[in-house]
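*Asks:* Structure for this input, please:
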Amino acid sequence: MALTNSKKFDQQKNEKILLVDDDPSLLRLLGIRLSAAGYQIESANSAKMALGILETFHPQLVISDLRMEGMDGMALFEKIRQQQPNLPVIIMTAHGTIPDAISATKQGVFSFLTKPFESQELLSTVQEAIRLQPQNSTHNTDKKADLWRKKIISRSAVMSSLLQQTYQVAQSDFSLLIHSPSGTGKELLAKAIHLASKRHQKKFTAINCAAIPEQLLESELFGHCKGAFTGADKNHQGLFQSTDGGTLFLDEIGDMPMSFQVKLLRALQEKEVRPVGSTQSVKVDVRIIAATHKNLQQAIIDKSFREDLYYRLNVVELTLPALSERREDIPLLAQHFLTVAIKSTTHKINGFSQAAMEILIRAEWPGNIRQLQNVVEQCVALSTEPLISESLINNALRNESAQLPSFQEAREQFERDYLAKLLKTTEGNVSQAAKIAQRNRTEFYKLLKKHHLNAESFRVDNNIPSQA
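*Replies:* Predicted structure coming up:
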């Protein structure tokens, strides 16, 4: 099945499949078909034998007959779900047991195959099960590497490449700049860098530069002395000092006020800070990891970010991909958020329906991983069935798109609407519109250009030039 706006996943055909059936001939035939397709196969002639094989074989998929002597396919599925809830199971069934198979899919079985089935149907279902279901990443098998990146949930090639680069740069002590859209996990990557570095036993501190008022930012980072300003009733150690020897993560560095940027630059160059109200500087040893969703090179052109600070921070730049660029990770992330969310509910939820997972993989995700988490949490809160359905996902996505815009989006929308209303009121008279807005004409023209508004289009008679 094709995916919208994404490449088909590369199947390396080294996945392991466990086949379970008490019919030796069918078991042998399935093994031949799947082995020929490149899969690693283990076979079990009973559910009990299959449970033993699971302990050492670690398959990515189990295919089991529904009707077997002793423990049947559904009982085996229940055992597997208790031990490995993310492991997909396909049930094979005869025509007479189709209703049982349909019921099984509602309980969390990935799919069912009605015997006899064609080879292509078998292979397509197998490929879908492996593609759609969350499995542990096969990347970064080194245990030491897994330790630093264990909270980064991924199996995609693009993230594997990024993590290899991340581990390499973490071994140095250079400043880093992480650039990515909002909601992609910049702080998580910064923590991973810290854990992989020689500073891992020291403190990791994160601060959102956009969330701290300008007048408090210097005190928060550099500290202050008692009596330095109203309310400073005792000495305060800033984050640079409290993180000495460790890693300081400056999130949304692009929103840092220009007036403070020169002070930060000086602290980075001199490796010392001066608390507010003090006459003495204090030596500090911290590694700086900065992050932003903004285009800092454009900000330099716009005179909102210092070029010298940019090059001080951007010794090495890492770019986190948007969620739409790593769709292979969506099943894994969705299952993780589901596992976390169901701890807050008493309702039993086993997973996502196949159709629901398809929607998750195809969605645009402008809010990236943060949006995916919100959608899963909404679905858990509203679900009344063992599987999260297609309709629940669709409704949650619509609810997400209807949420309030970000502050920046709202401000830009207000500016655009306000300027358009001014031009309409003054019939395209820029001088009059600028006067009402209490802005000079040069600045007003810049605002019009920013929002792609043409004063001439607001003239009642377009043949008469607007006054400027």
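*Asks:* Could you use CA atoms for every contact and neighbour count after this?
*Replies:* OK.
*Asks:* Run a quick neighbour tally on the residue nearest to Glu377 when sequence neighbours are not counted.
*Replies:* Leaving aside its chain neighbours, Glu377 sits nearest to Ala341 (5.9 Å; criterion: CA to CA, 6 or more residues apart in numbering). Look at Ala341: counted by other CA atoms under 10 Å, it has 18 neighbours.
*Asks:* In which helix or strand does Gln120 reside?
*Replies:* Element membership for Gln120 (DSSP states H and E) is helix 119-132.
*Asks:* how much space between the most centrally placed residue in the chain and Ala410?
*Replies:* Centroid-nearest residue in the chain: Ile369, 3.0 Å away (criterion: CA atoms, centre = their mean). The spacing between Ile369 and Ala410, counted by CA to CA, to the nearest Å, is 22 Å.
*Asks:* Ser389 now?
*Replies:* 33 Å.
*Asks:* more crowded one of these two?
*Replies:* Ser389 (20 against 12).
*Asks:* okay but that one is in contact with Glu358, surely?
*Replies:* No: counting by CA atoms under 8 Å, Ser389 sits too far from Glu358 to count as a contact (10.8 Å).
*Asks:* can you give me the strands in the stretch 201-350 of the chain?
*Replies:* 204-208, 223-224, 236-237, 247-251, 272-273, 282-283, 287-292, 316-319 (DSSP state E, counting those that start in this stretch).
*Asks:* returning to that earlier point: run through the residues that contact the residue nearest to Glu377.
*Replies:* Counting by CA atoms under 8 Å, 6 or more residues apart in numbering, Ala341 touches 376-377, 380.
*Asks:* circling back to that earlier point, list the helices and strands the helix holding Gln120 packs on?
*Replies:* In terms of contacts (3 or more CA pairs under 8 Å, 6 or more residues apart in numbering; DSSP states H and E), helix 119-132 is packed against strand 61-65, helix 354-362.
*Asks:* and that helix, how far from the chain's centre?
*Replies:* 27 Å (CA atoms, centre = their mean, to the nearest Å).
*Asks:* ok and it relative to helix 354-362, angle-wise?
*Replies:* Angle, helix 119-132 to helix 354-362, by axes from the mean of the first three to the mean of the last three CA atoms, to 10 degrees: 60 degrees.
*Asks:* For the comparison step, fold the sequence that follows:
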Amino acid sequence: MPDHKAHILVTDDEKAIRNTLKDILEFENYKVSTAESGKEALEFILNKKVDLMLLDIKMQGMDGIETLKQIREEGHKFPVIMISGHGNIEIAVEATKTGAYDFLEKPPDLNRLLIAVRNALSQKNLEKEYEQIKKKLPRITPIIGESKSIQKIKNLIDKVAPTKSRVLITGDNGTGKELVAKWIHEKSRRSGGPMIEVNCAAIPTDLLESELFGHEKGAFTGATDQRIGKFEQADGGTLFLDEIGDLGLDAQAKVLRALQESKITRIGGNKATHIDVRILAATNKDLEQEIADGNFREDLFHRINVIPIEVPALRDRRSDIPLIAEAFLSSLKEQDISFSKVSFTDDGLEALKSRDWSGNVRELQNAVERLGILAPDDKIDEDTVNSILSSKSMSGEKLDELANDILDFQEFKERAEKIFLIKRLEKNDWNITKTAEEIGIQRSHIYNKMNKYNIER
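*Replies:* I've put the predicted structure just below:
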């Protein structure tokens, strides 16, 4: 039985053909509309939902091929069956290349017509089901590892995710704290809502309040439009406050108040807005020590630390390193055919396990890509790992060499600035806050410089 809800648009400049096809399809319990030109058909589908189109190729004005091209350019994906009284292979091929589902000659055989219509609608339904299944599938990468510590984290995620409890995720830089947060959201009852991420360390202090709570038009110089803050954007979903240990005390007080009252007020506004937000937070700092040092509010700590999850450093779960490295290499192969023949040897994976990985999973990911590009004979063995990953970094470049090679002062200054910044970051194990304090600039300026000079750990 055909889908009684299916809506078919018959487009043909011959009235007799339109009416004949309409009568046949309505007899089969389809809903049928008609158009006598390509232009009329395009106008029709702007306002009406169409499941299938029968489209004549030879029409006055815009012909069928031109109409089909515009349908596809405008993003409409419903199947189109082309009909022509001048059928030949060339026309059929062109119609198929343009995106036609099938091609029928006039006058269409009744059985052939109905079979083509049923098949086209069946394919459309299958594609719709596939899209629905895709939406239900996890959109994030898995947490890779079989070590006891990772199994413990996966079990914690399963227990915590369905609740409303706030979670504080701790661990070194690059361990995967953000991935843990994403999985908590993905497995929660809020997964259909937004997950909004805020890197507290990357936002200048003077802009943080506006970023989190929003502002009204004219609230301050430069506020030319109303801005909806991250708390409001996350309403009905999850707000992930990454690097929360880098929030200033003033901002901490305002976040605490928002959590206590479940309300926020935009800068320059006088109306409180109710928010329904689950808070996940992450930091690489010891917040209890930060409290003792007067840098973090104890009351905010207790608000966000309902469920603590500590993500282990990669050196504390070395057995997972080969699994993670192989997964990263497989991902590269899917994205770029040039990696298709690259593979690890057993001693190459053992060599990766023996390294300390101060940058954790993020550093390993970058290393795998570098090894995949530079490995001789597409084999990543122990010698390859030791030679490529032990090479000197950019920071080893000498300033006197730059002075000899570069004549332009601005270029010299930027290259020297890049070298200096890399060396300071390496010295502080890529801790942005510590580096900013040491060299006397704001954290946000370091992030801007890293973006400008394409600096990665």
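*Asks:* And the TM-score between these chains?
*Replies:* Here the superposed chains carry a TM-score of 0.56, computed using TM-score structural alignment, normalised by the length of structure 2; 271 aligned residues with a CA RMSD of 2.3 Å.
*Asks:* rewinding a little: quick one: which of the contacts of Ala341 of structure 1 is nearest Ala101 of structure 1?
*Replies:* Val380 (24.7 Å; CA to CA).
*Asks:* secondary structure element for the closest one?
*Replies:* Counting by DSSP H and E, Val380 of structure 1 is part of helix 368-382.
*Asks:* continuing past that helix, what's the next helix or strand?
*Replies:* Next along from helix 368-382 of structure 1, by DSSP H and E: strand 387-388.
*Asks:* and that next one, how far from structure 2 on average?
*Replies:* Average distance, strand 387-388 of structure 1 versus aligned residues of structure 2 after superposition (mean CA distance after the TM-score superposition for structure 1): 1.3 Å.
*Asks:* That strand - contacts with which helices or strands?
*Replies:* Packed against strand 387-388 of structure 1 by the contact rule (3+ CA pairs under 8 Å, 6+ apart) you find strand 351-352.
*Asks:* Quick check: closest non-adjacent residue to Glu272 of structure 1.
*Replies:* Glu272 of structure 1's closest residue in space is Lys283 (CA to CA, 6+ apart), at 4.2 Å.
*Asks:* how about that neighbour, what's its partner in structure 2?
*Replies:* By TM-score structural alignment, Lys283 of structure 1 lines up with His274 in structure 2.
*Asks:* and that match, how many residues sit next to it?
*Replies:* 15.
*Asks:* do Gly214 of structure 2 as well
*Replies:* Neighbours around Gly214 of structure 2, by other CA under 10 Å: 24.
*Asks:* which residue packs closest to the aligned partner of it in structure 1, ignoring adjacent ones?
*Replies:* Residue correspondence to structure 1 (TM-score structural alignment): Gly214 of structure 2 is matched to Gly223. Distance criterion CA to CA, 6+ apart; nearest residue to Gly223 of structure 1, sequence neighbours excluded, is Gly238 at 3.6 Å.
*Asks:* same question, Pro312 of structure 2
*Replies:* Closest to Pro312 of structure 2 by CA to CA, 6+ apart is Gly171, at 6.3 Å.
*Asks:* which residue lines up with the one you found in structure 1?
*Replies:* By TM-score structural alignment, Gly171 of structure 2 lines up with Ser180.
*Asks:* thought its match was touching Asn295?
*Replies:* No: at 9.5 Å, Ser180 of structure 1 does not count as touching Asn295 under the criterion of CA under 8 Å.
*Asks:* Those two: which has the busier surroundings?
*Replies:* Set Ser180 of structure 1 next to Asn295 and count neighbours by other CA under 10 Å: Ser180 wins out with 19 against 11.
*Asks:* Pull the contacting residues for the residue mapped onto Ile330 of structure 1 from structure 2.
*Replies:* The equivalent of Ile330 of structure 1 in structure 2 is Ile321 (alignment by TM-score structural alignment). Counting by CA under 8 Å, 6+ apart, Ile321 of structure 2 makes contact with 145, 314, 349, 352-353.
*Asks:* what do you get for Ala170 of structure 1?
*Replies:* Ala170 of structure 1 neighbours (CA under 8 Å, 6+ apart): 193-194, 196-197.
*Asks:* From those residues, which land in helices?
*Replies:* 193-194, 196 (DSSP state H).
*Asks:* export these to TSV and tack on neighbour count and distance to Glu270 of structure 1?
*Replies:* Shown next, in TSV, are those (neighbours: other CA atoms under 10 Å; distance: CA to CA, whole Å):
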residue	neighbour count	distance to Glu270 of structure 1
Ile193	25	24
His194	26	22
Ala196	22	26
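*Asks:* Include distance to Ser304 of structure 1 when you put those into TSV, please.
*Replies:* Formatted as TSV, those follow (distance: CA to CA, whole Å):
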residue	distance to Ser304 of structure 1
Ile193	28
His194	29
Ala196	33
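*Asks:* Report the contact partners of the nearest residue to Ala44 of structure 1 once chain neighbours are set aside.
*Replies:* In space, Ala44 of structure 1 comes closest to Val20 once its chain neighbours are excluded; the distance is 4.8 Å by CA to CA, 6+ apart. With contact taken as CA under 8 Å, 6+ apart, Val20 of structure 1 is in contact with 27, 43-47, 50, 62-65.
*Asks:* Likewise for Phe231 of structure 2?
*Replies:* 212-213, 239, 264, 275, 277.
*Asks:* follow-up on the earlier one: out of the contacts of Val20 of structure 1, which comes closest to Leu147 of structure 1?
*Replies:* Leu147 of structure 1 has its nearest neighbour among the contacts of Val20 of structure 1 in Val62, at 28.7 Å by CA to CA.
*Asks:* you'd agree that closest one is up against Arg81?
*Replies:* No: in this structure, Val62 of structure 1 is not within contact of Arg81 by CA under 8 Å, at 11.3 Å.
*Asks:* The two - which one has more neighbours?
*Replies:* Val62 (25 against 17).
*Asks:* Map that one onto structure 2.
*Replies:* Counting by TM-score structural alignment, Val62 of structure 1 has no partner.
*Asks:* okay, now Ser242 of structure 1: neighbour count?
*Replies:* 18.
*Asks:* Could you measure from it over to Ser197 of structure 1?
*Replies:* 18 Å.
*Asks:* What is the burial count for whatever residue of structure 2 lines up with Ile301 of structure 1?
*Replies:* Counting by TM-score structural alignment, Ile301 of structure 1 lines up with Ala292 in structure 2. Burial of Ala292 of structure 2 is recorded as 11 neighbouring residues (other CA under 10 Å).
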